[in-house]
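**Q** compute the structure for the input listed below.
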Amino acid sequence: MSPTMEGKTTTYLANLLQVCIDNKAILAGKLLHAKILRSGLSVDTFLSNRLVEFYSKCSHIGAARRVFNKMPQKNIYSWHAMLDCYCKASKLEDAHELFVEMPERNTVTWNTLISALVRSEFEQKALDVYYAMNQEGFVPSRFTLASVLSACGALVNVECGRECHGVAIKIGLDKNMYVGNALLGMYAKCRCIGDAIRAFEDLLEPNEVSFTAMMGALAETDQVEGAFRMFRLMHGTGICVDSVSLSSVLGVCARGGTREFGVTNQTDGFSCNLHGQQIHGLTVKLGFERDLHLCNSLLDMYAKNGDMVSAEMIFANLPEASVVSWNVMIGGYGQKYQTEKAIEYMQRMQYYGFEPDEITYINMLAACVRSGNIETGRQIFDRMACPSSSSWNAVLSGYSQSGNHIEAIKLFREMQFRSFQPDRTTLAIILSSCAGLGLLECGKQVHAASLKVVFHADIYVASGLIGMYSKCNKTEMAKCVFDGMPELDVVCWNSMIVGLSLNSLDKEAFTLFNQMLGKGMFPTQFSYATVLSCCSKLSSLSQGRQVHALIAKDGFINDVFVGSALIDMYCKCGDVDGAKLFFDMMPCKNSVTWNEMIHGYAQNGRGDEAVCLYEEMIGSGEKPDGVTFVAVLTACSHSGLVDTGIRMFNSMQLEHGVEPLLDHYTCIIDSLGRAGRFNEAEALIDKMPCKDDPILWEVLLSSCRVHGNVSLARRAAEELFRLDPQNSAPYVLLANIYSSSGRWDEARAVREMMIDKQVFKDRGYSWVENKNGMQAFVVDDNLKVVDDEFEKENDATSYFNG
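**A** This next block holds a predicted model:
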């Protein structure tokens, strides 16, 4: 065959191979391969490269490698074709081996390997290859930077991303659309919203990818209105709005509806539902109402905003339902605590021939957990052939949240027996159950399991460990975990502060809060609520006021939970008027806020004002709960408003549907006892559902002493000797009653009983706050200071004043 003829044949065969590549025509391609072999053209490097590309496109990796191995002369395109073949098939070890063997490399070689590593989620390895590329002197292209920036975003490695940004500026690629969008995406994933906005503004002509990334970034940081403004800008500038961008903005609507911001959540949900309806109208106007992916996005938006009526309408008019559609409906009803509807949809799904997937089961489990129907959730879980970690965690969380910690621990053990590896969520849930039961040994075993799976340094798990050890009264071990963490977030700091406060180490908790501020950590609502509780227990009004100032400075003054904690602090420190002043200024109140203020009046003997505030609460439409009635009944008791208290007690169940509990009965018994109405008190005790409570009898015994009712005092004391034999109070009170009545022999007998049973009276303490801080005094034969160093040089004071 002449060279000219051979050249024409080669070109002809190459063109035919290209057609096979484009159509993935494996049989025709193999026939062409046979023709090439018979014609003796297999030595042609160009044709062999096409054959490698053809087999790669048809996913015949072995055949591609055999062609590559038999090539007598390989050029850089041959190596690239084989490298690309391995990368597209995600055979990264083979790709790396081939990469090492390559006689020469160029920027395309490096890009191929880096992008393959990023696609396969080996982002750190991709960065390592990128650094090696730089060391060998290769200048990155726009494709290199785009892949590397994607890796930085996935790893939340903003420092590396900034370095790449600098490289892009240096080589003049920062204005490139491809690189610019990658920069925007990287900053968005790293939550550097200011940098993301600047990257967006630097784009010469932002496209739909730019706007979509910017919308996602704003929504991710809960700037939902900003995300909508971005969409309006996109629409207004004439950029094509396709089904993808509409799905993205619907995702913003869905995200806004599921945020949890206390009392503002309902408003946000309504606003996002309204925006979603507008996008729905635009979807119909642009003719996308038959797009299944977009319809599922609409379903998801309505479901997450709690508008299941609209979701039902969308679902009923779907061109075709998918498993995703059914899952969204199940998840939506689960979010609304309607387990029966969720189960109904799952049954209908199966009836129409759709097989439930992992998401279906997780949504069903979540529905059962939210509604407290753990038994049904467990039945669904037990039917799963191979539950995932998320499914295990959903059931474990249900047991833990409902207080059934024993079942949670049993299920965790079953998980281990079935060789399922716990993740960070599993460990945190089971640590919470160990803490709830005070099971120190079990908690230690979970700690050991976390060491085994290398989760001990995880912030989420560490917070659980700190909580578990604290609730088991092992603050030293909790502090050991805390101090051993390489990096701490605000949740860990909060857990340690709460742990100290739980163990009555409020001074130490306050000091740790000060250290947290010194480290530059920003306190959360939970941080402030906890440290205010410490101020309450320390009766330290000055420190509480300083924390109040810091709360105002940090913008948490309108938070309803922080506000409730502030009211509690002022009331317990005796400044009820200060508490009421703040209460009246609060823009939003919940039942906790009202309860704290009513209880504050009760604690400070201002019963009439407590009753007035209770009536104001009812008038405002706020529903009272059991705690409300404890507060107002206590106020009535302390202020002698016996008949008012009885009237409110009788109204609990009849008017408000609140079942009276032991605490409510105790308040009424205390009120009747203080007023000397012992016949009514005894009659009520005889009708009570539960009488074996020491506090009830101690309250009655105290009233008997005031009114000199010896016979009832003896009955109350005998009940207390039975229920709480080591408590010194009933012995002392009964002895004093006998002494006051001149019954010295009986008083002596009670004191001898104390000695025989080795019961000792606790000494009383008083606290006095002065310019040096809080000082504690003990009442003994002589008045003496027991802790004159308390808060003398409190770091917090210097921090606040500094």
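**Q** drop to CA atoms for contacts and neighbour counts, all remaining ones
**A** Fine.
**Q** so where does residue 774 fall, helix or strand?
**A** Under the criterion of DSSP states H and E, residue 774 resides in strand 773-779.
**Q** nope, residue 568 is what I was after
**A** helix 560-572.
**Q** what's downstream of that helix, the next helix or strand?
**A** helix 576-585.
**Q** now for that next one, which elements pack on it?
**A** The helices and strands touching helix 576-585, judged by 3 or more C-alpha pairs under 8 Å, 6 or more residues apart in numbering; DSSP states H and E, are helix 560-572, helix 591-603.
**Q** one more, please, to line up against the first structure:
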Amino acid sequence: MLKGYAKNSSLGEALFFFYRMMCDGVRPVVGDYACLLQLCGENLDLKRGREIHGQIITNGFKSNLFAITAVMNLYAKCREIDDAYKMFKRMPQKDLRALQLVFQMQQAGQKPDSVTLVSILPAVADMKPLRIGRSIHGYAFRSGFESPVNVTNALLDMHFKYGHTRTARLVFEGMSSKSVVSRNTMIDGCAQNDVDEGEVPTRVTMMGALLACANLGDLERGRFVHKLPDKLKLDSNVSVMNSLISMYSKCKRVDIAASIFDNLKEKTNATRNAMILRYAQNGCVKEALNLFCIMQSQGIKLDCFTLVGVITALADFSVNRHAKWIHGLAIRTCMDKNVFVSTALVDMYARCGAIKTARKLFDMMQERHVITWNAMLDGYGTHGLGKEALDLFNEMPKEAVKPNDITFFAMVDLLGGAGQLDCTWNFIQDMPIKPGISVLGAMLGACKIHKNVELGEKAADKLFELDPNEGGYHVLLANIYASNSTWDKVAKLRKEVHTFYSRSTNHPQSKRIYAFLETLGDEIKAAGYVPHTNSIHDVEEDVKEQLLGSHSERLAIAFELWHTSPGMTLHIRKNLRVCVDCHDATKYISLVRYPHFKNGICSCGDYW
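**A** The predicted model follows:
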């Protein structure tokens, strides 16, 4: 009867029937509590869920695995992650018993959800039952649970622990949104998996690790991976060297990328093209053109990728004369019909302000890729031509072109920026693919600009489902609440987790954080702090200080000091051991900012 109420009635009616049971002297069993907790979780009713948790304890079920799992699922669904983790730690057995529990849930007619999968996948990864692991991955795929980033991260970790590097890479490449955890898991898995198995990392493993470092912008890990080619005699492999050039360029160290390129004994066209493109993407237009001129002077044959790099560089100049010159070269070399060259030309003309020329080229193209449509849509959006952008978007189905995340991001950014928030939200709801983080992030940003709390909350809820630990979106939502003077919700959100990694700039308040960090640095230097720069090599002294000063814990401390009220406790957790410099800096920060710390001495006795 209770299960029937839970499935077919409201939470209130189910609880009323439950209390009638107890009044009649019927002692509840574990399954009754689990049933009600699941209903509380679905309704996000944390208050009633805590009441049931209390009854579980008073009735002697606090050590029961089935009960603990149900409570953990409740807290996870209500986004009380710390409480959920506490319950997980209290589990008497987390591996085989956890799997048995899932089987019991299925037999009882309860369908495992994404929270259940995230709970059991670490156990499956540690036990390494291949058949069960594959079965769970298949279940996640069939049930549509591969989209939440926390589930995919757990699957990624499981396959790496199985030694299935190729499968793990396929999972990573198929992720619609990638969090910091995703990229770190990919880097560590690629760099360590083959070594753990006693084998030499392959060229493919190296490239996968470097790709993850590049996408994450993680220079420190990238440097670690860079040490391996020399040891493994892969320093002459063109693909690995190109991956290194790409990694350093995406980490904003195009100077190191250029040094690698200059020291290469044999340079291929692919390497030269990669260097031109990386110069262009980092705003080094002159360097890109110089390398292009050297290729021409040496009689090196140009290809379409060479031209794409040069066109990308010239797009930054936004000078029509330059645009026409490179367009003419593309025509003379018979490469203007190549879809990638044509797309780059469309993008260049749009960025040069010649939007009509860009559209004329677009219409003349015999082959158009989705990136071509995105370039034209982005051009219209940049020039504020909303009607033209919508008309072009509506032509895509007629041309049998399937929009991707970037297409929808451009449309949402355009509509949201124009203040048509209801229209934008309906557009997102009607999208043929599930909106990713970039699309929902654009919606949340538009809600902040136009101070729309209702739609901002809806966008934020979906963002938190995809990546609950990304602090930036919590800050955006808090700003929306603050702009509407909803201070109680601001206070609640500020209890959420904010995530930082070294030299990260993706936090919405990164400019203020770095400015505050600079002020803080001056204060602690005046108090006697001296940076430990001997751990960094091959860069100038001032650069060493900048690298140390932007470590993740330093960013987290600066953010907390800047945005919290005086007297509040700062809780900062790090996934790696704190470096010597950050440890000393933290002591000096406590000395200058919190005088009640006795002489700035750390309680760890300088061990950590």
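**Q** and the TM-score between these chains?
**A** The TM-score (TM-score structural alignment, normalised by the length of structure 2) is 0.50; 360 aligned residues with a C-alpha RMSD of 4.3 Å.
**Q** sorry, back to before: counterpart of the next helix or strand after the strand holding residue 774 of structure 1 in structure 2, which residues?
**A** Using DSSP H and E, the helix or strand that directly follows strand 773-779 of structure 1 along the chain is strand 783-787. Alignment note (TM-score structural alignment): strand 783-787 of structure 1 is unmatched in structure 2.
**Q** sorry, back to before: how about the helices and strands packed on helix 576-585 of structure 1 in JSON lines, adding mean neighbour count and distance to residue 732 of structure 1?
**A** Conversion of those to JSON lines gives the following (neighbours: other C-alpha atoms under 10 Å; distance: least, C-alpha to C-alpha, whole Å):
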{"stretch": "helix 560-572", "mean neighbour count": "26", "distance to residue 732 of structure 1": "28"}
{"stretch": "helix 591-603", "mean neighbour count": "24", "distance to residue 732 of structure 1": "25"}
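**Q** now distance to residue 323 of structure 1 too, for those helices, in TSV please.
**A** Below are those laid out as TSV (distance: least, C-alpha to C-alpha, whole Å):
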stretch	distance to residue 323 of structure 1
helix 560-572	40
helix 591-603	41
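**Q** so what corresponds to residue 735 of structure 1 in structure 2?
**A** So, by TM-score structural alignment, residue 735 of structure 1 is left unmatched.
**Q** against which helices or strands is the helix or strand that contains residue 735 of structure 1 packed?
**A** In the assignment (DSSP H and E), residue 735 of structure 1 maps to helix 728-740. Applying 3+ C-alpha pairs under 8 Å, 6+ apart, one finds that helix 728-740 of structure 1 contacts helix 694-707, helix 710-723, helix 744-756.
**Q** so which bit of structure 2 is the first one matched to?
**A** Put plainly, it is helix 694-707 of structure 1. Using TM-score structural alignment, none of the residues of structure 2 align to helix 694-707 of structure 1.
**Q** could you do the shortest one as well?
**A** When structure 2 is aligned by TM-score structural alignment, helix 744-756 of structure 1 has no counterpart there.
**Q** wait, which of the helices and strands packed on helix 728-740 of structure 1 is closest to residue 46 of structure 1?
**A** For residue 46 of structure 1, the closest of these is helix 694-707, at 94.1 Å, according to C-alpha to C-alpha.
**Q** now stretch 233-244 of structure 2, how far from the chain's geometric center?
**A** Distance of stretch 233-244 of structure 2 from the chain centroid (C-alpha atoms, centre = their mean, to the nearest Å) equals 27 Å.
**Q** what are the buried residues along that stretch?
**A** 234, 235, 238, 239, 240, 241, 242, 243, 244 (16 or more other C-alpha atoms under 10 Å).
**Q** what does stretch 402-417 of structure 2 give?
**A** Per 16+ other C-alpha under 10 Å, stretch 402-417 of structure 2 contains these buried residues: 403, 405-417.
**Q** also stretch 554-566 of structure 2?
**A** 554, 555, 556, 557, 558, 559, 560, 561.
**Q** who does the strand holding residue 774 of structure 1 touch, helix- and strand-wise?
**A** Looks like strand 773-779 of structure 1 contacts strand 765-770, strand 783-787 (3+ C-alpha pairs under 8 Å, 6+ apart).
**Q** let's have the ones you listed in a markdown table, adding distance to residue 169 of structure 1 and mean neighbour count.
**A** Conversion of those to a markdown table gives the following (distance: least, C-alpha to C-alpha, whole Å; neighbours: other C-alpha atoms under 10 Å):
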| stretch | distance to residue 169 of structure 1 | mean neighbour count |
| --- | --- | --- |
| strand 765-770 | 61 | 12 |
| strand 783-787 | 63 | 12 |
